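**Q** Below is the sequence, then the predicted model.
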Amino acid sequence: MPFPKKVLLVVNPIAGDVDKTELIENIESKAKSQGFDLAVYRTDGENDRQAIEQSLQDFQPDRVLVAGGDGTINQIADILQGKPVTMGLLPLGSANGLATNLGISGDWQESVEVALGEHISCLDGMMINGHLGLHLSDLGLNARLVKNYEEGEVRGKWGYAKEVIRTLSEHDLFRVRITTDTETVETDATIVILANATMYGTGVVINPEGNLCDGKFEVIVATRFDIIELAKLIAGATELDPEVVRTFCTTHAEIECLEQQALFQIDGEFMGPVDRVKAHILPNMLSVAVPAVTEGVK
């Protein structure tokens, strides 16, 4: 793909709690030296979708750079799906799940080079209960961890480790019926994962067979709290006890909570308790700039 001629930079000013001035100035300098037109939009939480859609219509960029966390990236991906525009990621959030899966550095200077570069990959999405999901969503154990971390007072790795211990002590089983393209299964579960990608933003590989642009996603269910198998799952092991961890590859899935609601999160955003989740794949919904080594990334 040729170098972009028109670039829209969407910046979330509060993402990552860092000043974005240097980043914006760097991209403005590149626009002057490399000869592309640049427009900058700063989100403010007030009618951002309408304003960005208007910018796309008026400016007609061929590349949209997104400086923010997974929430901002999901919002822009939802706007861009199906449009002939490539998205470039400048990950500035706390987890940066999609960027991690694409091998995009958390160093903004490196990510700018990738976001403006010529290496492009397709990206599937998942429509989950009416919301766009790009990498990993789940019911149960990890969703409780997301909730606990959001409510906790300590940030960073220490805060996360603290909430892992707390979450494991609070775990419980819930009964689900899982329907995929090929089968229906009823089972107890401690976690049910809808996985388009391979890993969480922390770098933990949860779905070694995941592929971001194969037109399918995986449903992974741990049927009981087995600390050894959960540790193997978290470590990215491929040889798991089928009596504890099961994986289904599919294009559609429905998870029904049969006896009680389960906590649910989409790409790191806590969505609250649910009694049913419906998901389907959105194949090749978007093109995204990637590092050369991950072009055509799994």
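**A** Cool, the structure landed. Numbering: from 1, shown residues only.

**Q** okay, CA-based contacts and neighbour counts for the rest of this
**A** Fine.

**Q** Now do the end-to-end distance for stretch 220-237.
**A** End-to-end distance of stretch 220-237: 13 Å, with C-alpha to C-alpha, to the nearest Å as the criterion.

**Q** buried stuff in it?
**A** Counting neighbours by 16 or more other C-alpha atoms under 10 Å, one finds that the buried residues in stretch 220-237 are 220, 221, 222, 223, 224, 225, 229, 230, 232, 233, 234, 236.

**Q** Ok, stretch 93-109 next?
**A** 93-106, 108.

**Q** wait, which of the buried residues of stretch 220-237 is closest to residue 56?
**A** The nearest member of these to residue 56, counting by C-alpha to C-alpha, is residue 220 at 37.3 Å.

**Q** so what's the closest one up against?
**A** 192, 193, 194, 195, 207, 245, 246, 247, 248 (C-alpha atoms under 8 Å, 6 or more residues apart in numbering).

**Q** Grab the nearest non-local neighbour of it.
**A** The shortest distance from residue 220 to any non-neighbouring residue, by C-alpha to C-alpha, 6 or more residues apart in numbering, is to residue 247 (4.5 Å).

**Q** okay, now that neighbour: neighbour count?
**A** Residue 247 has 16 neighbouring residues, counting by other C-alpha atoms under 10 Å.

**Q** Show me what the helix or strand it falls within is packed up against.
**A** Using DSSP states H and E, the element containing residue 247 is strand 245-250. The contact analysis (3 or more C-alpha pairs under 8 Å, 6 or more residues apart in numbering; DSSP states H and E) places strand 245-250 against strand 217-222.

**Q** what residues does the helix or strand that comes right after the strand it packs on touch?
**A** Counting by DSSP H and E, the next helix or strand C-terminal to strand 217-222 is helix 227-234. Contact with helix 227-234 is made by 204, 205, 206, 222, 240, 241, 244, 245, as judged by C-alpha under 8 Å, 6+ apart.

**Q** dropping in the other structure now:
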Amino acid sequence: MIFLFAINPVSGGTTKSNWEDAIKEHFKSLSHKIHLLQLDGKTDAETIRQQIDQYKPDCVVAVGGDGTLKIVAEQLLTKKGVTLGVLPAGSANGMARELAIPADVGGSLAVLTEGKQKKVDVIKINDNDICLHLGDIGLNAQLVKHYEQNNLRGKLGYLRSVIKVLRKTRLLRVSINVGDTCVSRAAFMVVLANARMYGTGAVINPDGDLSDGQFEVVIFRQLSFGEILKLFWRFKPFDPKKIEILPATSVTIETQRKAYFQVDGEYCGRITSLKASVEPGALTMLVPNA
């Protein structure tokens, strides 16, 4: 097999020299061929496409967080027979966590050579973007924006962003069309959930499945302490009057005012409408055998 590693050198705020050394060491005694590509954050999509055309890899591996994984995934949607791997080297590794890929270097490398293939759905957004994991409008997207602008990284930077956003947050008036159902809600945020949980471990879509041919629209109507606890400790189902979950294969969402929007941990600006639909089994990923 031929592996192409797309390495984001700055994801997670740390250098990737340890990951690069571990990759070379892991494959040293194996018959597979490897190519290491350093991303620059400017021409990543074009460079990845060129490298795929040049080396004809069987698997392209994203070495970074959810943003890096998304960039690589976008280039593989039209590449039949090429699998997608991930080494979770970012500050947010929600998709890797969802797929039970080990967080350590050795464990995640083992998945590449000993794991199995899994078909994964993709959410197509506005015909020009995709979501692998979770996208949302409102509170969390505003948090992502502040976190990106924050000079502090890690848990301290995240906490600072949470405090800043909660001071300013206010309800959105949204109209949501799912199939034949149309609902109007006042909500703190609306989530397009292909997966079950955020990288923090907060489970916002407990019955989510990356391979079930649908996604869920999760509407946070109230922010109560009890419901927030359920995000981390699943004692019982959400109260639908506070957190409402709608299964969907397609959805149209409109907001009365411009709202913050993020996809897979990347802030995308402010919007007043979006359309989304599922692309079943659009990607093939390497996951643990167990």
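**A** Structure's in. What do you need? Values in this document were obtained by computation on a predicted structure and should not be read as measured data.

**Q** Give me the TM-score for this pair.
**A** For this chain pair, the superposition-based TM-score is 0.92 by TM-score structural alignment, normalised by the length of structure 2; 288 aligned residues with a C-alpha RMSD of 1.8 Å.

**Q** mind listing what's buried in the helix or strand that the strand holding residue 247 of structure 1 is followed by?
**A** Next helix or strand after strand 245-250 of structure 1 toward the C-terminus (DSSP H and E): strand 252-257. Neighbour-count burial for strand 252-257 of structure 1 flags 252, 253, 254, 255, 256, 257 (criterion: 16+ other C-alpha under 10 Å).

**Q** could the residues you listed be laid out in JSON lines, adding distance to residue 188 of structure 1?
**A** Putting the buried residues of strand 252-257 of structure 1 into JSON lines (distance: C-alpha to C-alpha, whole Å) gives the following:
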{"residue": "252", "distance to residue 188 of structure 1": "20"}
{"residue": "253", "distance to residue 188 of structure 1": "17"}
{"residue": "254", "distance to residue 188 of structure 1": "15"}
{"residue": "255", "distance to residue 188 of structure 1": "12"}
{"residue": "256", "distance to residue 188 of structure 1": "11"}
{"residue": "257", "distance to residue 188 of structure 1": "10"}
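
**Q** Closest one of these to residue 172 of structure 1?
**A** Nearest to residue 172 of structure 1 among these, with distances taken as C-alpha to C-alpha, is residue 257, at 13.3 Å.

**Q** Aligned to the closest one, what sits in structure 2?
**A** With TM-score structural alignment as the criterion, residue 257 of structure 1 lines up with residue 255 in structure 2.

**Q** quick one, longest strand in structure 2?
**A** In structure 2, ranked by residue count with DSSP state E as the criterion, the top strand is strand 266-287.

**Q** Quick check: buried residues in that one?
**A** Neighbour-count burial for strand 266-287 of structure 2 flags 266-268, 270-271, 273-274, 276-287 (criterion: 16+ other C-alpha under 10 Å).

**Q** Quick check: the equivalent of residue 165 of structure 1 over in structure 2 vs residue 131 of structure 2, distance?
**A** Aligned by TM-score structural alignment, residue 165 of structure 1 pairs with residue 163 of structure 2. Separation of residue 163 of structure 2 from residue 131 of structure 2 (C-alpha to C-alpha): 27 Å.

**Q** Likewise for residue 41 of structure 2?
**A** Computed with C-alpha to C-alpha, the distance linking residue 41 of structure 2 and residue 131 of structure 2 is 19 Å.

**Q** Among these two, which residue is more densely surrounded?
**A** Comparing residue 41 of structure 2 with residue 131 by neighbour count (other C-alpha under 10 Å), the higher total belongs to residue 131, at 23 against 11.

**Q** I'd say that one and residue 121 touch.
**A** No - using C-alpha atoms under 8 Å, residue 131 of structure 2 is not in contact with residue 121, being 9.3 Å away.

**Q** Quickly list what's touching both of those two.
**A** residue 194.

**Q** Next one: the equivalent of residue 284 of structure 2 over in structure 1 from residue 89 of structure 1, what distance?
**A** With TM-score structural alignment as the criterion, residue 284 of structure 2 lines up with residue 287 in structure 1. According to C-alpha to C-alpha, residue 287 of structure 1 stands 11 Å off from residue 89 of structure 1.

**Q** can I assume the residue nearest to residue 220 of structure 1 is in contact with residue 219?
**A** Yes - with contacts counted by C-alpha under 8 Å, residue 247 of structure 1 reaches residue 219, the gap being 5.6 Å.

**Q** what about the nearest residue to residue 71 of structure 2 once chain neighbours are set aside, helix or strand, and which?
**A** In space, residue 71 of structure 2 comes closest to residue 45 once its chain neighbours are excluded; the distance is 6.5 Å by C-alpha to C-alpha, 6+ apart. Here residue 45 of structure 2 sits within helix 44-55, counting by DSSP H and E.

**Q** start and end residues in structure 1 for that helix, please.
**A** Under TM-score structural alignment, helix 44-55 of structure 2 corresponds to residues 48-59 of structure 1.

**Q** And the helices in structure 2?
**A** 17-27, 44-55, 66-76, 94-98, 105-114, 139-149, 154-168, 225-232 (DSSP state H).
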